[in-house]
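S.K.: Give me a model of this one.
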Amino acid sequence: MQFIPKAGASLTTKNVLSGAGRIKWMTREESRAPADNGWRIFSGIDTAGYLADTANLQIVDYNRLCEIEPALIGIWDFPVGTDLQLVDDDGIKILDNESGKQIPPENFYVPPGHRA
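M.R.: Coordinates of the predicted model:
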């Protein structure tokens, strides 16, 4: 399914892809290849040891991650250096890890086909 045209690819963990762990942490780094959009997506159960083993990481289309967690659609165009977490307590919220503040809905990306 394509939510975002030409969204590119992201690095994520097999815990995210298998459903073993729910998406929790999202960071955006400088792109390392033309198809790389810079997003790094991790689950809440990923440990430092798990992440140290590159066999636990996989490059996937960002739209595939949006299928798993639609909240990722809204953060797609956030800048390099973004460090966020997804919190699900009385509804899904996305928090900026640096400030601890919730990202307001008006800051979220809206795909072209859904703009007013």
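
S.K.: use CA for all of it now, contacts and neighbours both
M.R.: Fine.

S.K.: hey, where'd the strands end up in this structure?
M.R.: When secondary structure is read from DSSP state E, the chain shows strands at 9-13, 23-28, 36-43, 57-61, 83-88, 92-96.

S.K.: For the longest helix seen in the chain, name the packing helices and strands.
M.R.: Counting by DSSP state H, the longest helix found in the chain is helix 62-68. In this structure, helix 62-68 makes packing contacts with no helix or strand, judged by 3 or more C-alpha pairs under 8 Å, 6 or more residues apart in numbering; DSSP states H and E.

S.K.: Quick check: buried residues in that helix?
M.R.: Within helix 62-68, the residues scored as buried using 16 or more other C-alpha atoms under 10 Å are 62, 63, 64, 65, 66.

S.K.: one more, for comparison:
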Amino acid sequence: MAAKDTKFKIPAEEIKDLIPPMGACLATDRITVDGAKVGYMYREEADDEGDSGWRFFSGDETQEYAGDPSNWAAYEVNTICNYDPAIIPYLGSEAGTAFGRIEGTDLFEGEELEEG
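M.R.: This is a model prediction of the structure:
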């Protein structure tokens, strides 16, 4: 789904179907270009019918980096699962939840997002 001319860490032809289709998500280039693992993820209410609500970060993006739309792109959630399969067990979580990776593991701790 990414429209920009970017060199991705995993070529499109190597993306495997790991989960059933669940819609689009947003992820930073730290994951898809640099190959960083997902360090923080949250699910918000979907923007539209094709949006899963998931947003993925490596966790080390600065505010300036995350605020620059050129560092983001929309992908099928399955694509991000190929970059970091550790997220798969958490994908059924409801909107309004967030997860941070427990350092040095493939486990995440969850929390409810504050409204506002």
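
S.K.: Figure out how far the longest helix of structure 1 is from the centre of its chain.
M.R.: For helix 62-68 of structure 1, the distance from its own C-alpha centre to the chain's C-alpha centre is 9 Å (C-alpha atoms, centre = their mean, to the nearest Å).

S.K.: which bit of structure 2 covers it?
M.R.: Helix 62-68 of structure 1 corresponds to residues 77-83 of structure 2 when matched by TM-score structural alignment.

S.K.: what's the spacing between residue 42 of structure 2 and residue 16 of structure 2?
M.R.: The span separating residue 42 of structure 2 from residue 16 of structure 2 equals 23 Å under the rule C-alpha to C-alpha, to the nearest Å.

S.K.: Look at these two and report which has more neighbours.
M.R.: When residue 42 of structure 2 is set against residue 16 and neighbours are counted by other C-alpha atoms under 10 Å, the residue ahead is residue 42, at 23 against 11.

S.K.: Excluding chain neighbours, give the residue nearest to the corresponding residue of structure 1 for residue 29 of structure 2 in space.
M.R.: Taking TM-score structural alignment as the alignment basis, one finds that residue 29 of structure 2 is matched in structure 1 by residue 14. With C-alpha to C-alpha, 6 or more residues apart in numbering as the criterion, residue 14 of structure 1 has its nearest non-adjacent residue at 5.5 Å, and that residue is residue 56.

S.K.: Dump the strands of structure 1 to TSV, plus distance to residue 75 of structure 1.
M.R.: Formatted as TSV, the strands of structure 1 follow (distance: least, C-alpha to C-alpha, whole Å):
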stretch	distance to residue 75 of structure 1
strand 9-13	13
strand 23-28	9
strand 36-43	10
strand 57-61	15
strand 83-88	9
strand 92-96	9
